[in-house]
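Engineer: Could you work out the structure for the sequence below:
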Amino acid sequence: MEKTLAEEIGAWLLSEMDSRPKKRSTTYLLGKHWEVLPDVWPPDPVTRLFTTWLPFTAGSRFLEVGCGAGMTCVVAAQHGCASVVGLDINPQAAENTLLNAQRHGVSDLVTAYTSDVFDALDSSAKFDMIFSNPPQIKMAVGREHSMGAEAAALDPGFMMHRRFFRHVGEFLAQDGRIYMGANEAVGDAPELERIAAEAGFVGRKLRTEPVQIPAALIGLTPAVKAAADEHGILSLDVSMFEFRRP
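Structural biologist: Model (predicted):
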């Protein structure tokens, strides 16, 4: 059976991660160098888009669920957030976030914890902005994955999305806002909106922009070729949604 476009892109993303050198490295985005530890998903053009789209407010309390290498947490602190917390199920990602906070001079504002969604937070914690770019690849329920890089990419049955919205209200300030990234090529934006609505949140699509990838990088399978333009380019929409209480 031929794979869908989402399955092809998902397999490519994981193969890219598997092929990365298993050693500490750096990457360059937003005019800065970022440390990347082994088995941490590196900041990429989608990370850049979401980070620049977030409406950071001076003095606000910011939480990122799935902080990865910590670029968004660092930028939040640099844009005036009074306190910044990063959470990630991957212990190396939490360490990576602290490394980049130190590298860019905001270690006094940024804290990071190893956490399965909100598990590491104190029950009294409240945030004005909560952001997540969750695992986007909606695999079948029962698909096993590691707790490292694959956990940043795979969300069998969108179960992480469901857990997020089931508990996020406990940590959101009364007038707070939730921001969530969505890759509409490999994810399921309509289901994301349904899950949020079932949890009592009103949502809207804040921004959308295509990210272009040469189809040959993924592999010229039938699904990929059908989606590519005449120049062999895939144009994949990524979006940011904003959610709030009614």
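Engineer: make it CA atoms for all contacts and neighbour counts henceforth
Structural biologist: Will do.
Engineer: Apart from its neighbours in sequence, what residue is nearest residue 162?
Structural biologist: residue 195 (6.4 Å; CA to CA, 6 or more residues apart in numbering).
Engineer: Hmm, residue 165 and the one you found touching each other?
Structural biologist: Yes. Between residue 195 and residue 165 there is a contact at 7.1 Å, judged by CA atoms under 8 Å.
Engineer: quick revisit: what's the local residue count around the residue nearest to residue 162?
Structural biologist: Look at residue 195: counted by other CA atoms under 10 Å, it has 19 neighbours.
Engineer: Please apply the same query to residue 115.
Structural biologist: Under the neighbour criterion other CA under 10 Å, residue 115 is assigned a count of 18.
Engineer: if we can go back for a sec, pretty sure the residue nearest to residue 162 sits in a helix.
Structural biologist: Yes. Counting by DSSP: H, G, I helix; E, B strand; the rest coil, residue 195 falls inside a helix.
Engineer: Show the contacting residues for it.
Structural biologist: Residue 195 makes contact with 161, 162, 165, according to CA atoms under 8 Å, 6 or more residues apart in numbering.
Engineer: what's around the first one, how many residues?
Structural biologist: Same thing as residue 161. 21.
Engineer: just the last one next, same as before
Structural biologist: The local packing of residue 165 (other CA under 10 Å) involves 19 other residues.
Engineer: another one to check against the first:
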Amino acid sequence: MANRQAGDEKECHHGPTEHTGDTGGTGDTGVAGETGEAGHPAPAEHGRPRFGVPYDSATMQAVAAGTFSLLGEVWDILPGVFLPSLTHATAFFTRRLPYPEGGAFLELGCGAGVTAVHAAKAGCARVLAADADPQATATARRNAARHGAHRLRTATGDAFDAVGPHDGPFDLIFWNLPYFSVPAGSSWARKGARSLVDVDLHCLRACIGGARDHLAPRGRLFLGLGDVSDLTALTTLAEAHGFRPRLVARGQGAPGTNLDASLEHLLYELDDLRTAAR
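Structural biologist: Predicted coordinates for the structure are as follows:
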């Protein structure tokens, strides 16, 4: 992940910061990441990410099994799937997205499927929850059944590879991306911490590069990132594909309620400059 530039935050971030403790998670304060390979800030220091607990896939797999509470509801979780209540991100983005009532919604990297279920419950006529991990899509199916989200379908595949030729187009596409960018040779890339790290910006590139092929004519593209994300790369990649990122919401969890209280979550809409020019 490239270092954030001091000017980027002042130029891009606006509006009040949201504080809420309705996450269902617990944890101590975070610690700053160290500088990793090739000048990339690493997501961890001595095995501790900026999130306030040690992270490794075995730890998360042990934690993420059974049920959890989030947004006032109970959800299923299968082993190996990142537990959404550990951070404020899922609750924050789920509350803030403008679900297209009567339209089609696609969530990439759906994880446990919380946001996709809320999209269905908010009145979206078609919802597709996609993830590269079959355990995640299986969890999303369980949660769709638990909450009566009968309009929700799941698909397993890498980014838009999961989307079939008859699934779209979509009125809104959303991805809560991994916040930390690391190079392919990073030890964190080898740890398989898929929920936290975006190796060589693969997820960001795939989302921005492929979104237009799956958006409806007036479709909207939203990305969930954090203040530790490579926001310069976001702008560069977006503009290369005819988009302009616009910050629409920002927020943090209340101190002591989750593991990422030191992070700020950022919801961006990528405005389509080609459509605006017509």
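Engineer: Distance of the counterpart of the residue nearest to residue 162 of the first structure in the second structure relative to residue 89 of the second structure?
Structural biologist: In the second structure, the residue paired with residue 195 of the first structure is residue 237, using TM-score structural alignment. Residue 237 of the second structure sits 23 Å away from residue 89 of the second structure, going by CA to CA, to the nearest Å.
Engineer: Repeat that for residue 47 of the second structure.
Structural biologist: 21 Å.
Engineer: Those two: which has the busier surroundings?
Structural biologist: residue 89 (25 against 13).
Engineer: Cross-check the contact I'm expecting between that one and residue 265.
Structural biologist: Yes. Contact between residue 89 of the second structure and residue 265 holds when scored by CA under 8 Å: they sit 6.4 Å apart.
Engineer: ok, for the residue nearest the centre of the first structure, nearest residue in space, not its chain neighbours?
Structural biologist: Per CA atoms, centre = their mean, the C-alpha nearest to the average position across the first structure is that of residue 133, at 2.2 Å. Excluding the flanking residues, the one nearest residue 133 of the first structure by CA to CA, 6+ apart is residue 181, at 4.5 Å.
Engineer: May I have the secondary structure class of whatever residue of the second structure lines up with the one you found?
Structural biologist: Counting by TM-score structural alignment, residue 181 of the first structure lines up with residue 224 in the second structure. Here residue 224 of the second structure is recorded as strand under three-state DSSP.
Engineer: dump the residue contacts of residue 224 of the second structure.
Structural biologist: Neighbours of residue 224 of the second structure in contact, by CA under 8 Å, 6+ apart: 93, 174, 175, 176, 177, 265, 266, 267, 268.
Engineer: Go ahead and confirm the fourth one touches residue 223.
Structural biologist: So that's residue 176 of the second structure. Yes. Contact criterion CA under 8 Å: residue 176 of the second structure and residue 223 qualify, at 5.9 Å.
Engineer: who's in contact with stretch 39-46 of the first structure?
Structural biologist: So stretch 39-46 of the first structure is contacted by 17, 22, 27, 29, 36, 68-69, 71, 90, 92-93, 96, 148-149, 152, 211, 238 (CA under 8 Å, 6+ apart).
Engineer: Separate out the buried members of those.
Structural biologist: 17, 36, 68-69, 71, 90, 92-93, 96, 148-149, 152, 238 (16 or more other CA atoms under 10 Å).
Engineer: Widest-spaced pair of the residues you listed?
Structural biologist: Farthest pair in those (CA to CA) is 92 and 238. Separation: 26.0 Å.
Engineer: Take the buried ones among the contacts of stretch 39-46 of the first structure and keep only those in strands.
Structural biologist: 36, 238 (DSSP state E).
Engineer: Could you provide the buried ones among the contacts of stretch 39-46 of the first structure in CSV, with additional columns for distance to residue 188 of the first structure?
Structural biologist: Output for those, formatted as CSV (distance: CA to CA, whole Å):
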residue, distance to residue 188 of the first structure
17, 22
36, 28
68, 22
69, 25
71, 25
90, 24
92, 28
93, 25
96, 29
148, 23
149, 21
152, 16
238, 11
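Engineer: any idea which of the buried ones among the contacts of stretch 39-46 of the first structure is closest to residue 61 of the first structure?
Structural biologist: For these, the nearest to residue 61 of the first structure is residue 71 (16.5 Å; CA to CA).
Engineer: Show me what the closest one aligns to in the second structure.
Structural biologist: By TM-score structural alignment, residue 71 of the first structure lines up with residue 114.
Engineer: ok, now which ones touch that match?
Structural biologist: Applying CA under 8 Å, 6+ apart, the residues contacting residue 114 of the second structure are 75, 90, 94, 140, 143.
Engineer: Quick check: the last one is in a helix.
Structural biologist: Yes. With the criterion set as three-state DSSP, the secondary structure at residue 143 of the second structure is a helix.
Engineer: Now for it, how many residues are close by?
Structural biologist: With other CA under 10 Å as criterion, residue 143 of the second structure counts 22.
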